[in-house]
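K.L.:
sequence-free structure coming up:
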């Protein structure tokens, strides 16, 4: 590993072209990020404190929310610091750490959404055997596998990325991601080619394949729902709708960001400034905010738990 490269300082060129839009974006990011942290912390605290929520679905939700906080915190405090101080530089080591956290966030989000889809599938298709299938032992292992495997694969990829030769030091995006780092590599660097191939494999393994599995499970769920009575249909759909909404939002955001980053179209100067921040907001700011909010509004059990603890707080326990 080349220590001279690791000591390099990179520059975010996009921030210097924002002008007065910095203040607007800062307020937007700060508002949504704080709301996301508060909503996430509230739902996590309810799941932790209320034993009635110690169920597989909410344990998986807890893991999903933690992952969302890690992903958003890997980006937005740094972005807000740049917007406040105009210091648009980042060390290469810090950049690689950000790449690792963001890639892990995306991969773990999809694996956990797939695990949650499996949980809903078992709940609907094998209701009498649900607690036998989704026992504490299996739940624990699903969380560990859904987290550790993506993290280990991403870590291996980042180790290879850290060995590429850099011929540029300016980043055209709002934060460091794998594409932005590979764009800095020398054109004849073999490591950059290998890293690009591994990145595509990772996208397929932790985005395309999980997406296919979730869609397949919901197609089967829809087929079984259509055979139910109207009342049973509504109840079944209510148990799946929070997960389905989160899955659709995150899938749209990740697919849009991935495709837009890869095709890299010719755009105007104004679009070159707006695009990185739109992609960053769409992929790493909105989904972590949506996750606790959707479950907070859609889940009767979480709403019931919230009102229970709110009454205790008002009455002074």
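P.N.:
Sure thing, it's come through. These numbers come from a predicted model, not from an experiment.

K.L.:
every contact and neighbour count from this point should use C-alpha atoms.
P.N.:
Will do.

K.L.:
next, the buried residues of the strand or helix carrying residue 212.
P.N.:
Using DSSP states H and E, residue 212 falls within helix 209-225. For helix 209-225, a neighbour-count test (16 or more other CA atoms under 10 Å) marks 210-211, 214-215, 217-218, 221, 225 as buried.

K.L.:
what helices or strands is that helix leaning on?
P.N.:
Where contact means 3 or more CA pairs under 8 Å, 6 or more residues apart in numbering; DSSP states H and E, helix 209-225 is packed against helix 92-125, helix 230-263.

K.L.:
which one, of those, ends up nearest to residue 195?
P.N.:
Nearest to residue 195 among those is helix 92-125; the distance by CA to CA comes to 12.8 Å.

K.L.:
before we move on, back to that, want to throw the helices and strands packed on helix 209-225 into a markdown table with distance to residue 72 and mean neighbour count?
P.N.:
Formatted as a markdown table, the helices and strands packed on helix 209-225 follow (distance: least, CA to CA, whole Å; neighbours: other CA atoms under 10 Å):
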| stretch | distance to residue 72 | mean neighbour count |
| --- | --- | --- |
| helix 92-125 | 8 | 22 |
| helix 230-263 | 13 | 15 |
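
K.L.:
put this beside the first:
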């Protein structure tokens, strides 16, 4: 990394133009962020405390919740600080750290949701083989592969971005992105854009294909079963379907938004950020907490036990 470049801060000009909306945005993000943080951690604690929930689906759900915490925590505190102070700036190193964690966050959510779809496929379509296929060791191995591949690909993107020599240092967006930094470079480079697009395809298009394929098989199987079996299958699949559609839509808009020029309405900046980094980490545990009967029962059991004590 060029040392002369790294010492020059990157200034976010959008914050100073929000005016009276600053305080309202701070309250909104703070409430959503703290709420999402608490709900996700409660969900993780409930699953960890209840031994009967130590099954593949719930292990994946814990990782989904922790990924949401990492994603929102990598951007929300910085944005709240930027909204409260007079000078909104970040070092290049700080931006690159944010790029790393936001990339890992987006990839983790998609990949874990894909593993959850596979878990539902095995559970419904191959119930007799479920315990031999979805063993704890295999689930841990799949998760380790997801984290390793996503961390490595994100590290490569950060490395490529860090080598750029910057001639400009002002951006009109809420947070750092590899393309945001690339647009500040002294010369045009397509490598980062192409690499980022390839990564997006691998963690969005390919997982979407696998999830759709899983549900095609699931629906083909449950259509041949009784009404009661269909209802039970849909109860276990509905939370996942809602979470996946929500995050897929948010990611689609995020990818399109990142490839637009800086001249986009401020409302689009805010909506894209909230829709990708704030809503999914808050919505996912609420959906699973409401829709999954075992989690509701576990929460009620823990609350009763604490009340009796």
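P.N.:
Done, it's in. Small disclaimer: the values here were computed from a predicted structure and weren't measured.

K.L.:
just to revisit the earlier point, among the helices and strands packed on helix 209-225 of structure 1, which comes closest to residue 161 of structure 1?
P.N.:
The nearest among those, by CA to CA, is helix 92-125 at 8.3 Å.

K.L.:
shouldn't residue 164 of structure 1 be within a strand?
P.N.:
No. Looking at residue 164 of structure 1 with DSSP: H, G, I helix; E, B strand; the rest coil, it is coil, so not inside a strand.

K.L.:
number of nearby residues for it?
P.N.:
23 (other CA atoms under 10 Å).

K.L.:
what separates the closest residue to it other than its chain neighbours from residue 179 of structure 1, distance-wise?
P.N.:
In space, residue 164 of structure 1 comes closest to residue 191 once its chain neighbours are excluded; the distance is 5.4 Å by CA to CA, 6 or more residues apart in numbering. The spacing between residue 191 of structure 1 and residue 179 of structure 1, counted by CA to CA, to the nearest Å, is 14 Å.

K.L.:
what do you get for residue 194 of structure 1?
P.N.:
13 Å.

K.L.:
picking up where we left off before, who touches both of residue 191 and residue 179 of structure 1?
P.N.:
Common contacts of residue 191 of structure 1 and residue 179 (CA atoms under 8 Å, 6 or more residues apart in numbering): none found.

K.L.:
give me the element the nearest residue to residue 122 of structure 2 once chain neighbours are set aside is part of.
P.N.:
Nearest residue to residue 122 of structure 2, sequence neighbours excluded (CA to CA, 6+ apart): residue 130, at 5.8 Å. Per DSSP H and E: residue 130 of structure 2 is located in helix 130-133.

K.L.:
list of residues touching that helix?
P.N.:
With CA under 8 Å, 6+ apart, helix 130-133 of structure 2 has contacts from 122-123.

K.L.:
same question for stretch 264-274 of structure 1.
P.N.:
Counting by CA under 8 Å, 6+ apart, 14-15, 17-18 sit against stretch 264-274 of structure 1.

K.L.:
can we see that at 6 Å?
P.N.:
residue 14 (CA atoms under 6 Å, 6 or more residues apart in numbering).

K.L.:
in that stretch, what's buried?
P.N.:
Result for stretch 264-274 of structure 1 [16+ other CA under 10 Å]: buried residues 272-274.

K.L.:
same check, this time on stretch 78-88 of structure 1
P.N.:
Applying 16+ other CA under 10 Å to stretch 78-88 of structure 1 flags 78-80, 82-83, 88 as buried.

K.L.:
report the two of these separated the most.
P.N.:
Across the buried residues of stretch 78-88 of structure 1 (CA to CA), the longest gap, 10.5 Å, separates 80 and 88.

K.L.:
please, where are all the strands along the stretch 1-150 of structure 1?
P.N.:
All strands of the stretch 1-150 of structure 1, identified by DSSP state E, counting those that start in this stretch, fall at 9-12, 89-91.

K.L.:
single out the most deeply packed of those.
P.N.:
Ranked by mean neighbour count under mean count of other CA atoms under 10 Å, the strands of the stretch 1-150 of structure 1 are led by strand 9-12, which reaches a mean of 18.

K.L.:
how about CSV for the helices and strands packed on helix 209-225 of structure 1, with distance to residue 30 of structure 1 added?
P.N.:
What follows is those, written out as CSV (distance: least, CA to CA, whole Å):
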stretch, distance to residue 30 of structure 1
helix 92-125, 19
helix 230-263, 20
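
K.L.:
what about the spatially closest residue to residue 102 of structure 2 that is not a sequence neighbour, how many neighbours?
P.N.:
The spatial neighbour of residue 102 of structure 2 that comes closest, neighbours along the chain excluded (CA to CA, 6+ apart), is residue 71 at 5.7 Å. Other residues near residue 71 of structure 2 come to 25 when the count uses other CA under 10 Å.

K.L.:
residue 71 of structure 2 against residue 105, yeah?
P.N.:
Yes. Using CA atoms under 6 Å, residue 71 of structure 2 is in contact with residue 105, at 5.0 Å.

K.L.:
measure the residue nearest to residue 122 of structure 2 to residue 87 of structure 2 for me?
P.N.:
55 Å.

K.L.:
repeat for residue 245 of structure 2
P.N.:
Taking CA to CA as the measure, residue 245 of structure 2 falls 37 Å from residue 87 of structure 2.

K.L.:
equivalent analysis for residue 51 of structure 2, please.
P.N.:
Separation of residue 51 of structure 2 from residue 87 of structure 2 (CA to CA) stands at 49 Å.

K.L.:
repeat for residue 35 of structure 2
P.N.:
In terms of CA to CA, residue 35 of structure 2 sits 27 Å off from residue 87 of structure 2.

K.L.:
kindly report the same for residue 274 of structure 2.
P.N.:
22 Å.

K.L.:
also residue 120 of structure 2?
P.N.:
The value you get for residue 120 of structure 2 to residue 87 of structure 2, if CA to CA is used, is 49 Å.

K.L.:
check residue 153 of structure 2 too.
P.N.:
Relative to residue 87 of structure 2, and taking CA to CA, residue 153 of structure 2 is found at 32 Å.

K.L.:
what does residue 166 of structure 2 give?
P.N.:
20 Å.

K.L.:
so how far is stretch 182-195 of structure 2 off the chain centroid?
P.N.:
Chain-centre distance of stretch 182-195 of structure 2: 25 Å, with CA atoms, centre = their mean, to the nearest Å.

K.L.:
and what of stretch 29-41 of structure 1?
P.N.:
With CA atoms, centre = their mean, you get 15 Å for stretch 29-41 of structure 1.

K.L.:
mean deviation of that stretch from structure 2?
P.N.:
Superposing on structure 2 and averaging over aligned pairs (mean CA distance after the TM-score superposition for structure 1), stretch 29-41 of structure 1 comes out at 0.6 Å.
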